[in-house]
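okay, here's the prediction I keep looking at, along with the sequence it came from:
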Amino acid sequence: MSRIRPLPDHLVNQIAAGEVVERPASALKELLENSLDAGATTLSVDLAEGGSKLIRVTDDGAGIARDELSLALSRHATSKIASLEDLHRVRTLGFRGEGLASIASVSQLLLSSREAGSSQAWRVEADNGSIHEAEPASLSAGTSVEVRDLYFNVPARRKFLKTPATEYAHCEDAFKRIALSRPDLALTLTHNGKVQWRLKAETASERMRAVLGNEFADTMLTIEAQAASLRLTGFAGSPTVSRASRDAQFVFVNGRFVRDKVVLHAVREAYRDVLHLDRQPLYVLFIELDPEAVDVNVHPTKTEVRFRESQAIHRFLFHALNKALAETRAGAAVSAEAPAQPDGGPSNVAYAPTFQQMRMPLGVQESAAGNFYGTLFAGVREAEWAAPLEAPASSALQPQAPPLAGYPARPLPSSDDDLPPLGFALAQLHGVYVLAQARDGLIVVDMHAAHERVVYEKLKTALDTDRLPTQPLLIPLAFPADRLDVATVEEHAEALGLLGFEMAVMGPTQLAVRSIPMLLRDADPVELARSVLADIREVGASRVLTEKRDALLASMACHGAVRANRSLTLPEMNALLREMEATERSGQCNHGRPTWFRLSMNELDKLFMRGQ
């Protein structure tokens, strides 16, 4: 066995480079973070062949003194920490002092800088590990780091680089992360001589639009929450704007982009009730906390962190996002620059602009509502806003129609500002969609999906408050059941009672339903009972009432929601619209599908080429 000996510094740097500089994007990340730590306000990035041929980062930061240029390329040389206590309270993005040294060991690096207040810029060159003497340079301010021929002296690593297009895509991702985290910076990215990105210093919402697109910016929710020293800000995408991949999920902890399982799980759980199947949400979140409460020194690339109180972080993130997503009511328009509420809390959602009144046709009488309106949409009182249409050419509000049974008359709105966000129903299309007229166009509602969400949220609220009213059946309904279902009723009668069901064993293979939840009174009692028994039998009563509770209630709501091809009267349609406006998360059904969409007058005009 050979004798133990210390490794040369150059080899140590190359070994470190294998961890820190995985690809050109890794080197770019280190250089950009150094520029931010130097207080730069303007950054320019030049790439060639995806960064494998050239990476140049130029900033207007504080600069480096002449006698410190060579030291900056030395291993573990840094101005950012001086003691173990500093390492426990890291506030800068870079701090190890190994980034530049590692990059220099596997490339041809030129470092030029002009210290603030200095009349002369200087540069040093590192080639294959050797650092040359400082020379005068031409630079107006800040620092420029030029990295050429990455891995030119480590061919075994170079052959693992992908195509220039792939490497550029990774570099662009690193650039976008910096752009999203610091909207106050002016940034430029050039690849092979062509400008790919040019971003001016702007507001946070403007930067979101520039980087993530109009669809995200137009629907994103503004997030702002605080608990003690823990603060969450940023933007969460609407559940209807989702992707198949996670390429638009950005989390920053004290300004540092991270991938953390605790954070990802909390966000996913917050979206679970409104996101469709395997779709991924879009979000840009900023977590700020005491630097001593998070360890950023757990991975060489510094993209992983360890929280001291990970469960507290999880709960805080989940509740903050869940509260914001709960405000995605149908008809609401998101305000990206929402002002704070008088009590200091964030305002995440603002109602859409005013709507023009739609009046009900002649012949809609008090009896038209029927039993359906009175049972499924109990408590809705806005339907009597609709009035008979007598003079289409007149813009004056017409006298209101006779009030519906059981609902007192309500005065018509005095202005457009008092009209409901989803407008008033016009008709039903193929027994599936409700068409409503709003001020700025046409609203289309999937009636089953919308009512499913309304019932689901009511069931959750009732179960949370232990006030799940039941509806006794006039005549108990007997149905054949297998022995496992009979055993489930015998063993879990108390759990069934909490869910609003009363069932009786009529024989070895026969059960009877005596009562069901009042909110589901129009559902098929037998089918509903079988569904609930199947869920309890599969996962157990305790899990059904805890971790699987929402899934069970969603299934129950699906049984209780109005079915397709069910003919609704106009009062019933308007009642559903009012319920949607008042229900949390009503923009999506229980499976994450959208429940409504708006077709504006401009879009309709384009379809008919009006004004063209």
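Looks like it came in fine. Numbers count the residues shown, from 1 in each chain.

okay, CA-based contacts and neighbour counts for the rest of this
Noted.

and the closest residue to residue 279 other than its chain neighbours, what is it in contact with?
Nearest non-adjacent residue to residue 279, counting by C-alpha to C-alpha, 6 or more residues apart in numbering: residue 244, 5.0 Å away. With contact set as C-alpha atoms under 8 Å, 6 or more residues apart in numbering, residue 244 has these partners: 278-280.

got a winner among those for most neighbours?
Neighbour counts for those, by other C-alpha atoms under 10 Å, peak at residue 280, which reaches 20 neighbours.

just checking, that residue touches residue 240?
No: look at residue 280 against residue 240 with C-alpha atoms under 8 Å: they stay out of range, at 10.3 Å.

ok, residue 444 - contacts?
433-436, 596-599.

select from those residues every entry located in strands.
433-436, 596-599 (DSSP state E).

put this next to the previous one:
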Amino acid sequence: MSDIIQLLPDHVANQIAAGEVVQRPASVVKELLENAIDAGASVITLLLKDAGKTLIQVIDNGKGMSATDARLCFERHATSKIKDAEDLFNLSTKGFRGEALASIAAIAHVELKTRQDNEELGTAIKIEGSTVVSQDIVSTAKGTSIAVKNLFYNIPARRNFLKSDTVETRHIIDEFQRVALAHPNISFSLHHNGNEVYHLKNSNLRKRIVAIFGNRTNEKLVPIEEQTDIITIRGFIAKPEYAKKKRGEQFFFVNDRFIKSSYLNHAVNSAFEGLLEQGAHPTYFIYFEVPPNSIDINIHPTKTEVKFDNEKALYAIIRATVKHSLGQYNVAPVLDFNRDATLDTPYEFKDKSSMSSPTITVDPTFNPFKTEPTESQHTYEKKSTASTSTSFSTPSKSSYKHDYKKDAGSWESLYSNIEPIEDTSVSQGQLFESTQETETGKTFQIQKKYILSSIKSGVVLIHQTLAHQRVLYEEYLENITVKEANSQQLLFPINISFSSTDIEMIYGMKSDLESTGFVFNEFTKDSITIGGIPIAISESQITLILEQLLDDMKLEVPDTSFSHFDVMAKSFAKSLAIKTGTVLSEKEQETLVNNLFSCKEPSVSPLGKATFKTLTLQEIDTIFSK
């Protein structure tokens, strides 16, 4: 029998390795940016075309490479970061595996230009599918420029698995933000299809966060800082009132490397316990500095998951640090058992040496019941002793005499004009009689969450929030796609700050939002000015609606115009639907029920959940027959 095991050709092995390293254009961006940082660059520029599918170019002013290094860096297992296996557990650099550039060159057209500071001329290399096409001596700027073109050109099946440009751009921006947040001392810029998306100057950490996520972020941030023998913690957390429904702005960095850790995330969430609404997630930017030999960052190909030596101790330290910061900056309530604020001396009396007690005057001869007594009163006065002295100040004698004489003679006259109140307490033989309803169509609200309506065949139980979502969804979808919505002009236009990427997303949806009733006066790099809003919403809801829409668009970025409208209508419906805990009048309940069953698909919410459940009389009888 012939042998069946054979060695793979180098170009096939490189393509297989590329599958681990390069999952999408964002993977290339991450590798190239990290190489530029390791090269000591202080200014890094990222250029993109067609979400990185056509071009990804990173230009830096780092130390550059020699002609030999420029050629060798595209070989597999070639790296300047490690020399033996022990170095893997003492890393202070980012790209170290030695397969990134080789993998990228195997599936794209790569052009490299590089020059060292002490050289007059540099090196230019062109590679196509692991094959070196040319190598020349050129005049170029100090540092390195590497352009990756036509990604996956020789693996069409892999290219077909890429998502839309909007989705891939979102992934690239996520990687760019992570690298930029880890290195605020480096200037970064990002250009997509000729448009500048980010221009980040070197600054401190707080300014870098604000530059990426918008000016409104500044007021949200609360600093945290702690230093122990095993870890140094610094960074910022957002105040509880700015928590979001979705996990978005949550960043952990270990030794300037972005990581993901559900364990450490749980530590932060536990520190916010009791301060967040159910389902809300805190925003944080937390940086750890630990000895390099106390972590293992090579447990995952993307290097975003790490293994700590003493995770339990880190959990306790992080939780305590965040809790301390929340209390220190008066974000969380603090109990002080040594002081009662209600006993504090008012400021106007603080410097006065003595206080005079208020005087109380009492007329010992005053008797409010001195009048023509009835027989019962006469009997009572005989039994009673002399009038009891009191320390309370009382009204004048004349006022009491006048009020009493109006109705004197009979206590029953005090109640003569009051109608008797029906006894609504449950008595034997009258169980549920007062609320019994026999006609169909009657509605009842249960626990401020459900609406119970009687029908001929039994009862229907409706979830008020999900039902209202369905009604609003179909209404907004019709407004967006079929008819023009009405708009209410604002007396004073509202200016709202967003990050530059969010501004770009809103601008891309501008015409669709205007069809729902929004009127935009101005778009700037970090804010928008709104002059009109749909009639169905209020000014206080504008920011909530747009933030919810942005979150939904990031998670469900559409590939077609219809689905674009669909996501927008769903987002509006979720934001504006009545919430659990809202009390509805009987008229409002009936209106909601009628509107629900006038919908095209009344049985499910926009997100596919059931809006109501019908119980027939037979099903109800079955419950009580067991």
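In hand now; what should we look at? Owing to the predicted nature of the structure, the values given are computational and were not obtained by experimental measurement.

what's the separation between the residue nearest to residue 279 of the first structure and residue 281 of the first structure?
To residue 281 of the first structure, residue 244 of the first structure is 9 Å away according to C-alpha to C-alpha, to the nearest Å.

cool, residue 267 of the first structure as well?
As for residue 267 of the first structure, its distance to residue 281 of the first structure is 9 Å (criterion: C-alpha to C-alpha).

between those two, point out the one with more neighbours.
residue 281 (25 against 22).

for the closest residue in space to the more buried one that isn't next to it in sequence, give its distance to residue 279 of the first structure.
The shortest distance from residue 281 of the first structure to any non-neighbouring residue, by C-alpha to C-alpha, 6+ apart, is to residue 242 (4.8 Å). The gap separating residue 242 of the first structure from residue 279 of the first structure is 6 Å, by C-alpha to C-alpha.

same thing with residue 241 of the first structure?
Going from residue 241 of the first structure to residue 279 of the first structure by C-alpha to C-alpha gives 9 Å.

same thing with residue 506 of the first structure?
From residue 506 of the first structure over to residue 279 of the first structure the distance is 45 Å, taken as C-alpha to C-alpha.

go on, residue 429 of the first structure?
In terms of C-alpha to C-alpha, residue 429 of the first structure sits 29 Å off from residue 279 of the first structure.

how about the strands in the stretch 201-350 of the first structure?
Along the stretch 201-350 of the first structure, counting by DSSP state E, counting those that start in this stretch, strands occupy 221-227, 230-236, 242-243, 249-253, 256-257, 280-281, 283-288, 294-295, 306-307, 332-334, 349-351.

would you turn those strands into JSON lines with distance to residue 180 of the first structure?
As requested, the strands of the stretch 201-350 of the first structure are exported to JSON lines (distance: least, C-alpha to C-alpha, whole Å):
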{"stretch": "strand 221-227", "distance to residue 180 of the first structure": "15"}
{"stretch": "strand 230-236", "distance to residue 180 of the first structure": "10"}
{"stretch": "strand 242-243", "distance to residue 180 of the first structure": "19"}
{"stretch": "strand 249-253", "distance to residue 180 of the first structure": "8"}
{"stretch": "strand 256-257", "distance to residue 180 of the first structure": "10"}
{"stretch": "strand 280-281", "distance to residue 180 of the first structure": "17"}
{"stretch": "strand 283-288", "distance to residue 180 of the first structure": "8"}
{"stretch": "strand 294-295", "distance to residue 180 of the first structure": "22"}
{"stretch": "strand 306-307", "distance to residue 180 of the first structure": "23"}
{"stretch": "strand 332-334", "distance to residue 180 of the first structure": "20"}
{"stretch": "strand 349-351", "distance to residue 180 of the first structure": "22"}
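
of all those strands, which one is nearest residue 534 of the first structure?
strand 280-281 (29.7 Å; C-alpha to C-alpha).

what's around residue 603 of the first structure, how many residues?
Neighbour number of residue 603 of the first structure under other C-alpha under 10 Å is 13.

what helix or strand is it on?
helix 601-607 (DSSP states H and E).

from the contact counts, what lies against that helix?
strand 441-446 (3 or more C-alpha pairs under 8 Å, 6 or more residues apart in numbering; DSSP states H and E).

what range in the second structure matches the strand it packs on?
Mapped onto the second structure using TM-score structural alignment, strand 441-446 of the first structure covers no residues at all.

in that strand, what counts as buried?
By neighbour count on 16 or more other C-alpha atoms under 10 Å, the buried set for strand 441-446 of the first structure is 441-446.

distance of the residue positioned nearest the centre of the second structure relative to residue 278 of the second structure?
Residue closest to the mean C-alpha point of the second structure, counted by C-alpha atoms, centre = their mean, is residue 244 at 2.5 Å. Distance of residue 244 of the second structure to residue 278 of the second structure, given as C-alpha to C-alpha: 11 Å.
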